[in-house]
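Trainee: here is my input; please provide its structure:
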Amino acid sequence: MSVDERKLQVLRAIVTDYVSSQEPVGSKALVERHNLGVSPATVRNDMAALEEEGYITQPHTSAGRIPTDKGYRLFVDRLGSVKPLSLAEQRAIHTFLSGAVDLDDILHRTVRLLAQVTQQVAIVQYPTLSHSEVRHVELVSLSSQRLLVILITSTGRIEQRVVENEHTDDELTRLRSLLNAAAVGHSSAQAAARLGGLLTELPEALSPLGRSCIATLLDMLGNDASSRVVVGGMPNLTRFGDEFETTVRPVLEALEEQVVLLKLLGEATSTDVVTVRIGRENPYAELRSTSLVASGYGTAADSWATLGIVGPTRMDYPSTIASVRAVARYVGRFLAEG
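Mentor: Model (predicted):
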C-alpha cells in the first residue's frame, strides 16, 4: 500500500469515526478500531501529514482531529462506487410513494421520505412545465353558467380553474374534443401555440365559450411551478447539538428563502450524477456549516427538476448519496409512468 493510499485510509477512518461519534478522533482510537495494518507511530505520522495538507484539523479543546471541508471533499471524491440500497430499502421507497394521488402528494411524500431516511432537511423542486407534455384537458360543468377547466400533464401536475360562461353539455363535449386534439401529446410551448391557433378556427357557436377556456388554459401553461420548492425535516437540524444560535438559526433563516433553495439546487441538473457541495463550497455564508447532496429527477434523457438534502458537514456521505440517488430515480420513474 502506497503512502498516499494509506493516508487516504486513515482519513476515511477519521471521517467515519467523527460522523459516528461527533467527537474528535485520536490515533490510539484509530489503531484500536480500524485494521490499518501499521503501527500507532505510523498512524500519528500520517495524521500529522494530513493535518499539514489541510485535510484534518485539531480543535483547540481536544487532542483528537476532525475532518476539514477539504478532507470531506477528498473523502467524497474518492468514494468509488456508491453502494446500492438494499431490497428492503428499495421496497420501502416504492411503498411510500406508490399511494400518491397527484403531483403535490408525490412531492410532499418525497420530502417526508428523504428527510426520514437521511435524517437531514429535504428539499424538492417542482418540475418545470417545459419538460412535460399535456396529457389531458377536461371540462366539467358545475352549473349552466360555470364550468371547471382541468389541465393534466405528463409529470403528474393537475391544475384546475373555474370559468364563468354559459354552456350546454353538447357544447362542452365538442369543445373538449377540439382542445384535446390541439394540446394532448405536445409540450407546454407547443400546446400553447396550437391552442392560440385554434382561437381563429373555432366554430361560431363555440366561440365565446372556447375563447374563455383557451385563455384559461394558456394562463395555466404559462404558470411555471418550477420556482416552487417543498421543504421538510427542519427538526433534524437539532442534530447540530448546542450550536443553535451560531449555526442552526442562520441555516433556518436561509432555508426559508425560496430563492436560496432554488440557487442551491440549481447546479444539480443531471439525473445520473449526485452533486455534493461541502461547507465553504456553498454560495451562502449562512450555509457554510452545511453540505448539500442533490440530484436531478426525471427521465434518463431529460431532467425535470432537482431534489436533495441539506445537513451538517459531518453527515454520513455514502448512505446519504445512495438515498438521494435512489429517491430521485424512483420519483422520476413514478412521474414518467403516471
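Trainee: hey, let's count contacts and neighbours off CA atoms from now on
Mentor: Noted.
Trainee: tell me which residues touch T57, please.
Mentor: By CA atoms under 8 Å, 6 or more residues apart in numbering, the contact set of T57 is E51, R65, I66, P67, T68.
Trainee: what do you get if the cut-off is 10 Å, keeping everything else the same?
Mentor: P24, M47, A48, L50, E51, G64, R65, I66, P67, T68, G71 (CA atoms under 10 Å, 6 or more residues apart in numbering).
Trainee: for R33, same thing?
Mentor: Contacts of R33 (CA under 10 Å, 6+ apart): A13, D17.
Trainee: so it versus N45, what's the distance?
Mentor: 18 Å (CA to CA, to the nearest Å).
Trainee: what of R146?
Mentor: Counting by CA to CA - R146 and N45 are separated by 79 Å.
Trainee: check V274 too.
Mentor: 34 Å.
Trainee: tell me which other helices or strands the helix or strand hosting Q90 touches.
Mentor: According to DSSP states H and E, Q90 maps onto helix 87-98. Where contact means 3 or more CA pairs under 10 Å, 6 or more residues apart in numbering; DSSP states H and E, helix 87-98 is packed against helix 103-118, helix 317-337.
Trainee: which stretches of the stretch 151-300 of the chain form helices?
Mentor: Under the criterion DSSP state H, counting those that start in this stretch, the stretch 151-300 of the chain contains helices at 169-183, 188-198, 207-222, 249-255, 258-265.
Trainee: next up, for comparison:
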Amino acid sequence: MSGTEDRRFEVLRAIVADYVATKEPVGSKVLVERHNLGVSSATVRNDMAVLEAEGYITQPHTSSGRVPTDKGYRQFVDRISEIKPLSSVERRAILEFLESGVDLDDVLRRGVRLLAQLTRQVAVVQYPSLSASSVRHLEVVALTPAKLLLVLITDSGRVDQRIVELGDVINDVELSELRALLGAALEGKRLAAASSAVAELAENAPPNLRNVVVRAATVLVETLVEHQDERLVLGGTANLTRNAADFSGVNGFPGSLRAVLEALEEQVVVLKIIAATHQPGTITVQIGEETQVEQMRGTSVVSTGYGAQGTVLGGMGVLGPTRMDYPGTIAKVSAVARYIGEVLAER
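Mentor: This is a model prediction of the structure:
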C-alpha cells in the first residue's frame, strides 16, 4: 500500500474514531485539531474528498462533516492489526463470575449478562449445538425395583433425565451389569453414534437383561435423537434504546429500532447470523448489509464460536449499531467466549 493510501486510511481511522465517540459528523478542521496527521488541512480535505468518492465516507447533510459508510467500517475493521487485550483484573473477574454458574443454563445466562454489560450492546449466546455434543456420562439409578432413572450428561453440559418403567423387577447385580453395558455403549460417542450403538445393544443384550435393555434403549434412543429447537440466550436489548438515532435511516438505509427489535424476536434470524461456523478464537464481523437480513442493515454483529479443545459448542456475539467500538467489542467478545469454553470444559 502506498504512502498516500496509508495516509488516507489514517484519515478514515480518525473519522471512525471521532464519529464512534461523539455521534457527530466529522469535519476536516476537527480532524487536524484532534489528530496528529502530519499534513495540512487542505491535504485532509482532499483525502476526505477521495474517500467520499470511493464510498468510504459520506456527507449526511449539506454543509456538515462526514460519517463512515459500511464500506468505511469494513476497511477499518479489516486493518485492525492488534486488539488490546483485557487487563488481568478484568479477565480474572470474568472467569470468577462465569465459574460461579451452577449449571449450563446459569453459565450461559451469566455470559450474556456480562457481555451485554461490557459492550453496552445486545449480547447473544447459542446453546450448545446437539450435533457437536458427545455423551460424557450415563448414570442409572434404581428408583424402585421396577423403575429406573437414566441421567444422560453431554460434554456440552446438557443434562437429560428419563424414567424407564421395567415391567419387572431388577436386582442389584443386574442393575450393575446394565449400568456397565449402557456406559460402555454410549460414553465418549457423539449423539448420532451413541444412538446407533444403544440400538445395537438392544439387539444383542444378554438373555437375562434383554427386556430391561430393550426398554432402556427405547427411552435412550428417543432422548439421543430428539433434537430440540436450537435455543438462544439474549440480553441487553435495552442497550439499543441508548442509540436509537443510529437506526433511523443512516447511510440511506430505511432501518429502524423497531425493525431491529422485531428481527431479534425471530430466533432463526439471529441463529443464522451467529451460527458457529468458525473455530473458537476466530472473530467474524458482519457490517450492515453483510448480515443479509433486511431489518439488520443498520447494525453490525461481532461473533465467534465458543468451545474447548478445538470443538465448537455454539456461537455467541453482540449486535449493535454500525457506529460501534470495534476493537473494544472484538476483545470483549473474544474474552468472554474463551472463558465460557473453559468453564464448560471443566464440568
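Trainee: hmm, back to that, closest one to N236 of the first structure among the helices of the stretch 151-300 of the first structure?
Mentor: Of all the helices of the stretch 151-300 of the first structure, helix 249-255 sits nearest to N236 of the first structure, with 11.0 Å by CA to CA.
Trainee: what residues sit buried inside the closest one?
Mentor: Burial within helix 249-255 of the first structure, assessed by neighbour count using 16 or more other CA atoms under 10 Å, is assigned to V251, L252, A254, L255.
Trainee: ok, now stretch 285-302 of the second structure?
Mentor: Neighbour-count burial for stretch 285-302 of the second structure, counted by 16+ other CA under 10 Å, picks out 285-291, 293-302.
Trainee: give me the number of residues near the counterpart of E346 of the second structure in the first structure?
Mentor: Under the alignment (TM-score structural alignment), E346 of the second structure pairs with E337 in the first structure. Applying other CA atoms under 10 Å, we find 10 residues neighbouring E337 of the first structure.
Trainee: so P128 of the second structure is in which element?
Mentor: With DSSP H and E as the criterion, the answer for P128 of the second structure is that it lies in no helix or strand.
Trainee: residues contacting it?
Mentor: Going by CA under 10 Å, 6+ apart, the list of residues near P128 of the second structure reads 104, 108, 154-158, 230-232, 276, 306-307, 312-315.
Trainee: go again with 6 Å.
Mentor: Residues near P128 of the second structure by CA atoms under 6 Å, 6 or more residues apart in numbering: L313, G314.
Trainee: what's it aligned with over in the first structure?
Mentor: So P128 of the second structure corresponds to P127, using TM-score structural alignment.
Trainee: so the counterpart of G37 of the first structure in the second structure, which of the three states?
Mentor: Using TM-score structural alignment, the equivalent of G37 of the first structure in the second structure is G38. For G38 of the second structure, the assignment made with DSSP: H, G, I helix; E, B strand; the rest coil gives coil.
Trainee: look up the closest residue to L51 of the second structure, ignoring the ones flanking it.
Mentor: Nearest non-adjacent residue to L51 of the second structure, counting by CA to CA, 6 or more residues apart in numbering: I57, 6.0 Å away.
Trainee: before we move on, what about Q59 of the second structure?
Mentor: Closest to Q59 of the second structure by CA to CA, 6+ apart is R66, at 4.6 Å.
Trainee: distance of that neighbour relative to I15 of the second structure?
Mentor: Taken as CA to CA, the span from R66 of the second structure to I15 of the second structure is 8 Å.
Trainee: now V198 of the second structure
Mentor: Taken as CA to CA, the span from V198 of the second structure to I15 of the second structure is 61 Å.
Trainee: for the counterpart of S187 of the first structure in the second structure, list the residues it contacts.
Mentor: Using TM-score structural alignment as the criterion, S187 of the first structure maps onto R190 of the second structure. Contacts for R190 of the second structure (CA under 6 Å, 6+ apart) come out as S133, S134.
Trainee: cool, and M316 of the second structure?
Mentor: Contacts of M316 of the second structure (CA under 6 Å, 6+ apart): V124, V125, Q126, S303, T304.
Trainee: can those go into JSON lines with extra columns for neighbour count and distance to I163 of the second structure?
Mentor: Shown next, in JSON lines, are these (neighbours: other CA atoms under 10 Å; distance: CA to CA, whole Å):
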{"residue": "V124", "neighbour count": "29", "distance to I163 of the second structure": "33"}
{"residue": "V125", "neighbour count": "29", "distance to I163 of the second structure": "30"}
{"residue": "Q126", "neighbour count": "25", "distance to I163 of the second structure": "28"}
{"residue": "S303", "neighbour count": "29", "distance to I163 of the second structure": "39"}
{"residue": "T304", "neighbour count": "29", "distance to I163 of the second structure": "37"}
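Trainee: dump these into CSV; add distance to R136 of the second structure as well.
Mentor: Below are the contacts of M316 of the second structure laid out as CSV (distance: CA to CA, whole Å):
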residue, distance to R136 of the second structure
V124, 26
V125, 22
Q126, 20
S303, 27
T304, 25
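Trainee: of the residues you listed, closest to R215 of the second structure?
Mentor: Looking across the contacts of M316 of the second structure and measuring by CA to CA, the closest to R215 of the second structure is Q126, at 33.1 Å.
Trainee: mind listing what the closest one touches?
Mentor: Taking CA under 6 Å, 6+ apart as the test, what Q126 of the second structure contacts is L232, G314, G315, M316.
Trainee: what's the first one aligned with over in the first structure?
Mentor: Which is L232 of the second structure. So L232 of the second structure corresponds to V229, using TM-score structural alignment.
Trainee: isn't its match up against V111?
Mentor: No - the criterion here is CA atoms under 6 Å, and V229 of the first structure misses it with V111 at 9.9 Å.
Trainee: among these two, which residue is more densely surrounded?
Mentor: V111 (25 against 22).
Trainee: just list the residues touching that one, thanks.
Mentor: A122, G232.
Trainee: E52 of the first structure versus that one, what's the distance?
Mentor: 40 Å.
Trainee: list the members of the contacts of T57 of the first structure that persist in the second structure.
Mentor: For these, the subset whose aligned partners also touch in the second structure (both residues aligned by TM-score structural alignment, their matches' CA atoms under 10 Å) is P24, M47, A48, L50, E51, G64, R65, I66, P67, T68, G71.
Trainee: from the residues you listed, which ones fall inside helices?
Mentor: The helices, defined by DSSP state H, take in M47, A48, L50, E51, G71 from those.
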